[in-house]
Structure formats: structure tokens, C-alpha cells
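Q: All I have is the shape, not the residue letters:
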């Protein structure tokens, strides 16, 4: 065969790239999804290959696009600070709807209104603390989340701010230490200034941290909404003024197996809720004290930055749920500071006193009307002993393992006050924070009762002594009307004459 008839081998440079080469090993549909994200621009093959090695190709395209949509929404909306209310609400609502949550019917609203009215009447017979305008309302779980979110944001904003700052600092510190060499080739333009990049991504990282914390808050509130029986069962003033909130779905689950008529359960829980609302209204200083104690604890939280850095170092970017789980376990430092311990002690005492007072007052109001009041009270106590919704929520949201252990002592204290001076003495303990019981008073209930009853006896002695001194002053004043400084009546008359002719300007 002539030499010029030999077949010419194809030039490798002229060969068309295979689909596998153009997508860096990613499935074509995933590569196309990435191109849609960039507005049709071709991504560097090195970057595609790196994404494929990270496991991106194993994710369903629909799931990936949904995840990217959430990521874009994270940065496209307005900056809402350390807690994004829109993210919290969306995550929480989706969670409760997935577990089953419906709109309240007219019957449930009517039952709530009636239960609230009756409970308020019964409480009026056993306490002078009032909350005018209380109205019973039936809320779905989603409505409870939306109705209490404003207070939750105020409570956990300090720790949310600490978490987002720590998360941003951990990531920027990691890049500052290792540089950008670990990033795939072609991701950053040549000659990029690392310091400038860090300055630009700092705010983005803070928003990402806020979004992540907000998702955690939303999940925590959804879990709490699935358990809480009434609006303020966690002993915090969460609901709008005048709203006596009952959560029918949770009350029905609570009543299962109790062998008590559901209407009676509604009434008993309404009595407890109305008692809390009367207390928050009658002692207006109490709500701010509770919020301040929680915030003082939250501000003192030390974020475990080393734990965050280790979580970020081993993160799988294709599994945001795993990252969130890792961070939730590594956020908080294990040992509270002295300031935190003091805030925790105050908070535990306040919550124990609130629930102790509610126990006593609710039992007095319900015992005369509900045949199973004692059994329901014991069921509530067991529910708290096992770890109620408040404890779980605080532990997840602010790293606060809340377990007020002194509830029985608090109930004994208010029962002792009632035995010593009736309902008026029992309720007067809430008249001012300076006279409210303290942790030390829970250790010495009888001593506190003696101090609270002693002022009445001292007032009677003081009044008698004041009357005696007043009578003595009257006698002395009568004698002075007829005598001068040296006891001479004539000099007294001269002095009065001089006073009558004194110039107005003279001393």
C-alpha cells in the first residue's frame, strides 16, 4: 500500500470531548443544574471534578436544586439580625404541619371561651390578683408558634448573636490559617486577594449562621408546640395580654388514658393558665425579671469555638442536616461561669415560685368544682418531674438545662403563708421583688412566714407608741401656748405680740 494511502491517526486535540470529560464526572443533569445556577456560564472542569469527588453527583437533582434555592433565599432576603423570624416561622410551620395540625373549629373556640370564663370565675373566689379581660382562645400549634415568637426572639437573641459570630470567626480563622490552596483550581480568579475575600464573606457567614440558628430555633419551637398544653405552661409570659390560650390537640393527647372526662381536663388546665396570667398581671415586675434572668444567662454563654472549628473541618457540604446536628452538639461550653450560675439560680427560683403558687391556687379553685382535681394535679406534677417542655426547649435553644427542683418547697411556702394569714398574705408575697421569697427562703419556709407575719405585729406596736407620743406632744404644746421659753406666761404674751408686728421679710 502506498505510504500516502495509510490511515492518518486522529489528532487528540481535534477530538471532541466526551460528555464525561465536560461534566467532570458529574451526571449530565447535575452539570446542567449547575449551569442554570450560573446563568448558563461554563464552570471550570477542575471545579466540576472536585464537586464530583465530594459526592455531589450522588444527590438527586431535585433535592440539590431545592437546597440551593434555600441557600439563595438565605442571602436574598433582608438581614433580620441574629434571628431570622421568617426562617423560624417557615421551618416551624412545616414541621407542625407534617405532624398534623389543623385549623381550630368553632366548637373548639367556644369550648376554650367557656373554659376560660369559668376558670376566671373560680379563681376570683380564691385570689385577689386580677387579670381583667381574660378571654379563652383555642390555638393550633402553628398559631402558638406565631403568637409566642416575639418573646422567644427576645429571649434567645443574645445567644444567637454569640453563635453566629463564633461560626463566622471559626470559618474565617480556618481560611486565614490554611489559605485558599485547599479550594479547587479555577474557583477563584487568579490574583485574588485573600484578605479582601475574607472581608466580603464575613457578613455572608454571619447571615448563614443566623439562618442556621433560626432553623434550629424553628425546630425547637415546633417540638415545644407539639407538647405544650397552654400558652404559658413554660412559666414565661409568652402570649399576648388577655389571651388565655389552650392547645386542643395537645390537651387531647395529654388526656388519653386518664379516665377523666375531656371537658374536666380542659377546665383544670384553664384554671392553671388563668392563675399564671393573673400572677403576671398582678405582679407586673415578674415577667421582666424572668426575661432578664434568661438573657443574663444567655449573654454569659461561652461558645465552644474549637468544637465549631472541628465540625467545620469535617463537614460534608452536601449534607447540611449533619452539619446542623454537629454544631448543635458543639455550640455551648460545658461549664457555666459564676455569673451564669447566679442567673440560673435566680431563674430556677422564679419558675419554682410561679409553679408552686399556681399549684396552691389552682388546687383551691378547682377542688370545689372538679371531682378529679387532685388526680389531675398529680398528673401535672409527674409530667414536670419527667422533664417538661420548658426544660427540653431551653436546653436545645440556649444551652440551659432547666430543672427547677424546688417546686414542692415553693408550694409548701405558699401553703404555709395561706395558713398563717389567708389568701391575702399568700398573694402579698408578690407585691414587690424585694419581699418576694428567695432561694434561701425555700430552705427556711417557717422563717420566711414568721418574717412576713411579724410586720403586722410591729405595726400595731408602732401605732400604739405613736398615739402615746402624740398625746404627750399635745400636752406639751398646750403648756407652751401659755409659757415662753423659760416658762414665764408674760414672756409668752410678749413673744406673740412681737410676732404679730414682725415684718414679712424678717426671719
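A: Perfect, I can see it now. Fair warning: this is a prediction, and the values are worked out from it, not measured in the lab.
Q: drop to CA atoms for contacts and neighbour counts, all remaining ones
A: OK.
Q: Give me the nearest residue to residue 435, chain neighbours excluded.
A: Nearest residue to residue 435, sequence neighbours excluded (C-alpha to C-alpha, 6 or more residues apart in numbering): residue 429, at 6.2 Å.
Q: quick one: residue 188 from residue 174, how far?
A: Going from residue 188 to residue 174 by C-alpha to C-alpha, to the nearest Å gives 17 Å.
Q: can I assume the residue nearest to residue 435 is in contact with residue 441?
A: No. Proximity of residue 429 to residue 441 does not meet the contact threshold set by C-alpha atoms under 8 Å, at 11.8 Å.
Q: what are the ranges of the strands in the chain?
A: 135-138, 243-246 (DSSP state E).
Q: Looking at those, which one is packed in the most?
A: strand 243-246 (a mean of 27; mean count of other C-alpha atoms under 10 Å).
Q: roughly how far out does it sit from the chain middle?
A: In terms of C-alpha atoms, centre = their mean, to the nearest Å, the centre of strand 243-246 is found 18 Å from the chain centre.
Q: if we look at that strand, which residues are touching it?
A: Residues outside strand 243-246 that contact it (C-alpha atoms under 8 Å, 6 or more residues apart in numbering) are 112, 116, 134-139, 229-232, 239, 270, 273-274, 277.
Q: Alongside the first one, take a look at this:
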């Protein structure tokens, strides 16, 4: 039908939801339908929000909407990372393509493999079993149990990202409140319309939600790649346990010319070796997580890159905003402190991976015919990293790959050959005893360097003892009735 002279022209896409409705649905999330029904029941049509004259004449129409927005965007305790958003998205990604529950047969096969791994490792290391439960998880269970650790790892960068995003959006969108920068100049919104909502808090909450989406995507993708709870190289569980994810183990075995039982046992050995290390080397968990946190807190956001990324983003499309932040927004030049921390972190990750690699190979050699092929396959997989690790790297500006694990494995093997397996494992007694990057460069010189360091330490202790002994001598002499006295 053709519009008459007094009838406004209706475009072909007149029935398409307005940008206001899109934005509200994005903000309301899972509660969108209920919230919009509530608004319409009160006589407020989201499509009418685009009518500038109506809003200008009746700013009170925004009241119920802003109350709802305020309750979502200013949730107390949300922090720099919206853990609820991360959880929901991680679960969605984990079940994409199917996530069947672990069957009784899979559970039995997994726990039996972990029990056998305990027995085999007893012959390869002095570290005792972790003593935790032996578990078989679905991908969703992996998300539920490990996501708190990912939240902790990502929180330092999330805080910086939320603040940076708030500032950039504030500058780009302009402020209509006047006194508070960062308020979006939405069409038809009169000055002061946002009343009780703090624009800065609103944008920080937006950044928190977007970062939660990023983390959820990374954790959900990881759940489809990992074999257990430890094979990403950092401790993800608060207590001792050994875990296999049967669906991922089976999928990995399908592409190999090796029986699935042998693959399962090899991966169970790696899981158990990690668990022993993280359980019985008491300082290791805090040391690793502390290095990650120290590095992450020093990460800077490249504001120019961030401005370019979000310049043309439609804020009603959260996926678009998440994609804009997926890469290229971290500062390019690390600080000297970060460089030193990163070297220590990469060395520690390599030492963990190298020790697990060496101990697993020793334990498996008498039992698994394809141990060398499996060892090489896992080495290449860890060195290359999967899509999830790349996503996490873009998320926090840090790769958790053990770049020098082969060098570390060679060093551990040399220590065991020269001094025995007991001496190899006692290197983990204290962080000061850990090999350095120089030792990875020259494993053959590790023993002589360590002996020289021990001699230097002994000489220093002797010198201190001599100094302290001389300082105490007058007091001792004064107490000795036979000692000569000054007149």
C-alpha cells in the first residue's frame, strides 16, 4: 500500500526490532523477554524510545527502564570480571556439538588408568601420590570446577581493561550529563535523564560483562581440548585430585595409530605426575600464580589500539564488542620488571612441563610400546598451543606455553643420570634451588654452577659466623673470671 500525503512512509523493514530494543535485549540478557513484557505491560513500547519528541516531552518514561538498567549494570560485588557471564558462556561453549555425561564404563576406565598411573610413577619418582580423588569429568564439569581459578588469573587484567574501556567509550560517545564524562549521547535523551546511574560505573560494568564473555569463551573452548585438570601447566584445583576428561581423551586417540587404552594410560601418567608435583611441592602453586599475577598487573592497555577497535562497534551487540577486544589492545613494550617476571614464569612453566615429561616417559617405558610416539605427540601439542590457549593469550596478554620444555626435560634427565632420581626431585625443595634460564641454555654446566653457588654460600656463612664470633668475644671474656682485665 502506498502511503498517503498525511500518512508517514513505512520502510520495508518496519517490523524489524528497533536499535533501542536490540540494546535493551543485550543489556537484559537472559531476562530480556520478561523485562520487555513488563515494560509493554506498563505502556512503554521500546520502539517508541526512538521518538525524540516523546522522550524530550516525557523524560519520566525512562524511569522503569533506567531502574532495570541500573540494577543490572551496577550490581554490587561484580568486580572487574562478571563471573556469572563467564560461567554461563563457558557452559554454552562447552556443550556446543554435544557434551554427553560420563558413562559408568568411561568412569571406570578413567579411574582405573589413574590408579595404574599411581603404581607406575612410584618407580619413577620419589614424590608420593597426591592422595586426592580419582575423577572422570564431562566438559561441563571441567568448567564448573576450574573456572574459579581462571577468574583469579584473569582478574588483574580485567580491572585494567574495564577502566580503559570506560575511559575510551566515554571520550568517543561524549557526555550529556556535563559533569560526568563518559555518558553516551543517546538520541533524544534530555540532560540529566540518567539520574541515579553513575555513567562511569555503568561503563565499568559493561567492561566487566565483556571481559566475562571473553573469559567464558576461553574456558569453554579449553574444556573441549584438555585431557585433565593439570595439563595447561598451572594448578587449577584448590586441593589434590587427578582427573581425566574421557570425551577429549577418546577424541585425541581417534587420530592416532595407538590403542585408546594406551593413550589413556599415558595421559593418566601425565595428570598424576602434575598432581604429585603441585601437591607435594608446597610453594609451587603460590609461586606460579604469583608470577602470573605479577606479570598481568604490569600489562598496559594500548589506548590508541582500543579506540580503533571500538570506534565502529555497535554497543547493542555485545558479541561485536567482545570481538573488538579479542586481540591487539595490549601494550607492545613490556616493562623491565615484566620482562624479568616473564622469564622466571616461562622458566618455571618449562621446568614443570619438562619434569612431568621426563618422569612420565620413565614410568611408561617398561609398559607402553608407543611411549616415544605419544611423548612426541604431546610435546608438539603443548608447544603449538590450541585455539583456547591462543584465546587466553589474547585475553590477558600472556601465553602459558612452556617454550623450553625440551631443554628442561634434558636437564632433569641429566640430573637423574648424574646424581640419581632422588636428587632430581629434591631440586623442588625450595624455589631458590630451581634451575635458571642459564641452566636450560647449558644443562651440562648445571652441576658445576650449582656446586660453585653452594661453595660461595658456605664461604659466606663461615665469614658471617667469624664476624659474629668476634663481636661476641668481648662479652664472653668479660664473663670469664680467668681472663686478663684492664687495670
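A: Received, thanks. As the structure is a prediction and not an experimental result, all values here were calculated from the model.
Q: Any idea what the TM-score comes out to?
A: Once superposed, chain against chain, the TM-score is 0.78 (TM-score structural alignment, normalised by the length of structure 2); 428 aligned residues with a C-alpha RMSD of 3.7 Å.
Q: returning to what we had before: what is the equivalent residue in structure 2 for the residue nearest to residue 435 of structure 1?
A: Residue pairing (TM-score structural alignment): residue 429 of structure 1 is matched to residue 427 of structure 2.
Q: Was I right to think its match contacts residue 446?
A: No. Using C-alpha under 8 Å, residue 427 of structure 2 is not in contact with residue 446; the gap is 11.9 Å.
Q: Compare those two (neighbour count), which wins?
A: residue 446 (19 against 15; other C-alpha atoms under 10 Å).
Q: Setting aside sequence neighbours, what's the nearest residue to residue 20 of structure 1?
A: Nearest residue to residue 20 of structure 1, sequence neighbours excluded (C-alpha to C-alpha, 6+ apart): residue 26, at 7.3 Å.
Q: how many neighbours does the one you found have?
A: 23.
Q: now it: how far from residue 15 of structure 1?
A: 20 Å.
Q: Need the counterpart of residue 356 of structure 1 in structure 2.
A: In structure 2, residue 356 of structure 1 lands on residue 354 (TM-score structural alignment).
Q: Contact partners for its match?
A: Here residue 354 of structure 2 is in contact with 405-410, 412 (criterion: C-alpha under 8 Å, 6+ apart).
Q: Report the contact partners of the nearest residue in space to it that is not next to it in sequence.
A: Leaving out its chain neighbours, the residue that sits closest to residue 354 of structure 2 by C-alpha to C-alpha, 6+ apart is residue 409, at 4.0 Å. By C-alpha under 8 Å, 6+ apart, the residues touching residue 409 of structure 2 are 351, 353-355, 357-358.
Q: Most neighbours among those, please name it.
A: residue 353 (29 neighbours).
Q: Now it. Nearest residue, chain neighbours left out?
A: residue 405 (5.7 Å).
Q: The one you found corresponds to which position in structure 1?
A: That one, residue 405 of structure 2, aligns with residue 407 by TM-score structural alignment.
Q: cool, residue 231 of structure 2 as well?
A: In structure 1, residue 231 of structure 2 lands on residue 233 (TM-score structural alignment).
Q: I'd guessed that match sits against residue 273; true?
A: Yes. Applying C-alpha under 8 Å, one finds residue 233 of structure 1 in contact with residue 273, separated by 7.2 Å.
Q: Which one's more surrounded, those two?
A: residue 273 (28 against 21).
Q: Give the aligned equivalent of that one in structure 2.
A: For residue 273 of structure 1, the residue aligned by TM-score structural alignment is residue 271.
Q: In structure 1, point out the residues matching stretch 291-302 of structure 2.
A: Using TM-score structural alignment, stretch 291-302 of structure 2 lines up with residues 293-304 of structure 1.
Q: how deep is residue 96 of structure 2 tucked in, by neighbour count?
A: Neighbour count for residue 96 of structure 2, taken as other C-alpha under 10 Å: 11.
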